[in-house]
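**Student:** sequence first, predicted model second:
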Amino acid sequence: MIWKLLVAVMIGWLGWRMWHGWGRPLPGTPRPAPVATPPAGPDADARAVLGVGPDAGPEEIRAAHRRLIASVHPDRGGSPELTRQVNAARDALLRKTGD
């Protein structure tokens, strides 16, 4: 009886994994946080964190921040430290542009 139950559970699990794909992570599995490597200089550091060029305006900085914070926010499986870095980079660049 136990043997039949174990076989039924295994078949159900295999079917579920085949339906949802073998290579994708299970739902609810936290994503690994991206690793940021800071370059030299405070301005270059902030631009590298957000991934914007030296001629980026306030709208481009805000758009890059929104795009990046969606993946590194702690509510989405990211780390609080990366969130702080992204927010600090945005604040520094917006302060420099005067907006």
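**Tutor:** Yes, it's here.

**Student:** please make it C-alpha for all contacts and neighbour counts, starting now.
**Tutor:** Will do.

**Student:** list the buried residues of stretch 63-76.
**Tutor:** Neighbour counts over stretch 63-76 (16 or more other Cα atoms under 10 Å) mark 64, 65, 68, 69, 71, 72, 73, 74 as buried.

**Student:** what's the spacing between that stretch and its chain's center?
**Tutor:** 6 Å (Cα atoms, centre = their mean, to the nearest Å).

**Student:** second one coming, line it up with the first:
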Amino acid sequence: MIFKILIAILVAYTGWYLWQGPKRTHRRIRPEPQNGEDSAARAVLGVPAEASETEIRAAHRRLINAVHPDHGGSAELTRRVNAARDVLLRRH
């Protein structure tokens, strides 16, 4: 009897796990931009070359909400997004 219950629990858990699917991962962010690498910084934030300061700040805010450690992200991703913002805002 106990064996049947354990099998039922295992089957139910496996079905639930398969239904949920794998954990959602954050979007892959390219390497941290170095001094003056505008193209890498634009790629991290996903903004075009002619993006204004307002567009850069909006893209940064949107990404930081997704990758911040308080929202399930990591400190490394947060550091890369902040570095990209800094590189692009120094240009303006």
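**Tutor:** On my side now, so go ahead. This structure is a prediction, so every number in the text was calculated from the model and none was measured.

**Student:** follow-up on the earlier one: so which of the buried residues of stretch 63-76 of the first structure sit within helices?
**Tutor:** Mapping these onto helices (DSSP state H) picks out 64, 65, 68, 69, 71, 72.

**Student:** residue in the second structure paired with the fifth one?
**Tutor:** Taking TM-score structural alignment as the alignment basis, one finds that residue 71 of the first structure is matched in the second structure by residue 66.

**Student:** show me what contacts its match?
**Tutor:** 26, 72, 73 (Cα atoms under 8 Å, 6 or more residues apart in numbering).

**Student:** tell me which helix or strand comes right after the longest helix belonging to the second structure.
**Tutor:** Counting residues, the longest helix found in the second structure (DSSP H) is helix 2-20. Proceeding C-terminally, helix 2-20 of the second structure gives way to helix 38-45 as the next helix or strand, assigned by DSSP states H and E.

**Student:** residue 89 of the first structure matches what in the second structure?
**Tutor:** Match for residue 89 of the first structure (TM-score structural alignment): residue 84.

**Student:** residues touching that match, list them.
**Tutor:** Applying Cα under 8 Å, 6+ apart, we find residue 84 of the second structure in contact with 32, 33, 40, 41, 42, 44, 45.

**Student:** how far does the longest helix of the second structure sit from the chain's center?
**Tutor:** Offset of helix 2-20 of the second structure from its chain centre (Cα atoms, centre = their mean): 32 Å.

**Student:** try stretch 17-32 of the first structure
**Tutor:** Counting by Cα atoms, centre = their mean, stretch 17-32 of the first structure is centred 16 Å from the centre of its parent chain.

**Student:** start to end distance for that stretch?
**Tutor:** 21 Å (Cα to Cα, to the nearest Å).

**Student:** quick one: the residue most central in space within the second structure from residue 70 of the second structure, how far?
**Tutor:** The C-alpha lying nearest the average C-alpha coordinate of the second structure belongs to residue 26 (Cα atoms, centre = their mean; 3.6 Å). Between residue 26 of the second structure and residue 70 of the second structure the computed distance is 14 Å (Cα to Cα).
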